[in-house]
Structures are given as C-alpha cells and as structure tokens.
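Colleague: My questions are about this predicted structure, shown below with the sequence.
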Amino acid sequence: MDDGIEALSFEEALLELEQTVANLESGTTSLDASLELFERGQSLAAYCGRLLDKAQLRVEQLTDDGEIVTLSPPSQVQ
C-alpha cells in the first residue's frame, strides 16, 4: 500500500493522526473503514515517533560548546 506518509512533515502527520483518532472516536464509521483508519493511525504514530527520535538525537548532538548533551526521555503518557 502506498500510503504517502513518508512525504508528510511531522506537523502534517500529527494533524492527520489527530483527525484519524477523532474519526475513530466518533463511532460513525463502518467496521471496515474503522480498521483502515486504525491501520493508518498506527503508521502515522510510528512515523511521528521516528521523526521525534531523529530530532532528539540532533538536539543531543548540537550544543554551543560542541559537547554532547544527553536529554532525559520524555515521560510516558498513556
């Protein structure tokens, strides 16, 4: 399936993920449509996670004095 997620910016993917969740929570979609939305949402969430991991790595490596600064991982929100 060519889902085009890799072409999205982080902000675009996050917005689509939020809209997908809202559609699923509305309860107005059919079972088949809900399954497709769920799969798309899983892909979007994984993509956003990868982009955040890359951004965190860059922040850890970029400091004014050239030293690597390790950031604390964000708290796990459930």
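Modeller: That came through fine.
Colleague: alpha carbons only for contacts and neighbour counts from here, please
Modeller: OK.
Colleague: Do you have the helices of the protein handy? List them.
Modeller: 10-26, 31-61 (DSSP state H).
Colleague: this is the comparison structure:
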Amino acid sequence: MIVTDKPSSPSFEESLAELESIVNDMENGDLPLNEALEKFERGISLSRLSQQSLERAQQKVQILLKENGEESLADFSEPDAPDAP
C-alpha cells in the first residue's frame, strides 16, 4: 500500500459545493470571528483552485479546437429567450 503525504485536491464540483456552504455559513453571521476568518481563508483557497481548474479546461478546449483546425474560442452567446408574460 502506497501512502502519500499530499492530500488530493477536491474536484471542481466539490470545491463549488464547499464554497457554497462557506458562503451560507458566513451569510448567517453567527460565526465567531476566528471561525469566520478560517472559512474566509478556505473560501479564497477553493476559489483559486476552481479558477485554476477552469483555466486548465479552457486550455484543453483550445488545444482540441486547434487540432480540429479552429483558430480560437468564440464567445458563447445565449439564444434569445422568449419574452416572459
């Protein structure tokens, strides 16, 4: 059995779920200052990890597009939504 000292990073989805939980806890305003600071620090760390995951995914997409003869990513635009009543 191989044991590593480095814990694995959470997946993008796990990071987002934990960030959402942290935001909910902090919005309640019932946390002691030290715990609020710890959660804030964890939130910053998760935010950075998530940003890095998104950047890696974008790089992969750009590589795949280049392999298929596309030059760059195009801006995504939502189709016009029908007017709500």
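Modeller: Received, thanks. Predicted model, so just to flag it, every value in this text is computed and none were measured.
Colleague: Quick one: closest of the helices of the first structure to residue 70 of the first structure.
Modeller: Across the helices of the first structure, the minimum distance to residue 70 of the first structure, taken as C-alpha to C-alpha, is reached by helix 31-61, at 5.3 Å.
Colleague: which residues does the residue nearest the centre of the first structure contact?
Modeller: Central residue check for the first structure by C-alpha atoms, centre = their mean: the C-alpha nearest the mean position is that of residue 48, 2.2 Å away. By C-alpha atoms under 8 Å, 6 or more residues apart in numbering, the residues touching residue 48 of the first structure are 10, 13, 14.
Colleague: Which residue of the first structure is paired with residue 19 of the second structure in the alignment?
Modeller: Matched by TM-score structural alignment, residue 19 of the second structure corresponds to residue 17 in the first structure.
Colleague: what's the spacing between the closest residue to its match other than its chain neighbours and residue 33 of the first structure?
Modeller: With sequence-adjacent residues excluded and distances taken as C-alpha to C-alpha, 6 or more residues apart in numbering, residue 17 of the first structure is closest to residue 41, at 5.6 Å. Relative to residue 33 of the first structure, residue 41 of the first structure is positioned 12 Å away (C-alpha to C-alpha, to the nearest Å).
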